[in-house]
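1. sequence-free structure coming up:
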């Protein structure tokens, strides 16, 4: 079964370092322009998710949510979380490290779409 969200090795290494500093973490991918469309990483529980948020999956032990409206635009793509040099604006925990998480994507194949449809829609946050 294909995952709706993945993480690069480099981003997973950064995430491990951040988890040692901050404890359990989670991601939220919102829609918006500029840094508002970047994946944001927060200490678990510091960002409130609700029924408007879709749980895409888990990466490196961290739950990954996306806003429902944004999910509708991106439902046909796999999100791949990477890390690049530079600081984004916002409250994401990697900012003081001089890096920022970045979302890359690829379109699911027809076979992958069939697998995802057979599995049913992803769950929503409570």
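-> Arrived safely, thanks for sending. Treat the numbers as computed from the prediction; the structure is a model and nothing was measured.
2. contacts, neighbours, all on C-alpha from now
-> Noted.
3. next helix or strand past the top helix by length along the chain?
-> Secondary structure of the chain per DSSP state H: the longest helix is helix 9-22. The helix or strand immediately downstream of helix 9-22 is strand 25-29, counting by DSSP states H and E.
4. another structure for you, compare them:
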């Protein structure tokens, strides 16, 4: 069984299509800071530099094109047993994330991974 740690709602996928038309390939990073830093931030691919202190959670697929999702390693320690779904809601988020001018913001919805998913990831 393969297991994905990340997913998208249909509304978030629609927004990502529009953002990709405007900005090209995209990526997400979840830092785990306070306030807006705890929201997933969407950037043009490669604009946010990832490194050894980041974990690649996986790639979201929108119309066959991958959108990598990264999380700070410190935040990952808290969330490593969860499945994350990126959603979009009305309201203004951070000025650094690409959706900010649209009057919406991305957010994370989470659930605990099942035992089968944990086993597939080698966490059981």
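-> Cool, the structure landed. Because the structure is predicted, anything quoted here is derived from the model rather than measured.
5. sorry, back to before: now do the longest helix of the first structure: which elements does it pack against?
-> If contacts are counted by 3 or more CA pairs under 8 Å, 6 or more residues apart in numbering; DSSP states H and E, helix 9-22 of the first structure sits against strand 77-85.
6. in the second structure, which residues correspond to the next helix or strand after the strand it packs on?
-> Downstream of strand 77-85 of the first structure, the first helix or strand assigned by DSSP H and E is strand 99-107. Aligned by TM-score structural alignment, strand 99-107 of the first structure falls on residues 104-112 of the second structure.
7. what lies in contact with the matching stretch?
-> 12, 39-41, 81-94, 99 (CA atoms under 8 Å, 6 or more residues apart in numbering).
8. go with 6 Å
-> Residues from elsewhere that reach stretch 104-112 of the second structure, judged by CA atoms under 6 Å, 6 or more residues apart in numbering: 39, 81-93.
9. next: stretch 14-24 of the first structure.
-> In contact with stretch 14-24 of the first structure (CA under 6 Å, 6+ apart) are residues 43, 44.
10. that stretch: how far from the chain's middle?
-> Centre-to-centre, stretch 14-24 of the first structure and its host chain are 15 Å apart (CA atoms, centre = their mean, to the nearest Å).
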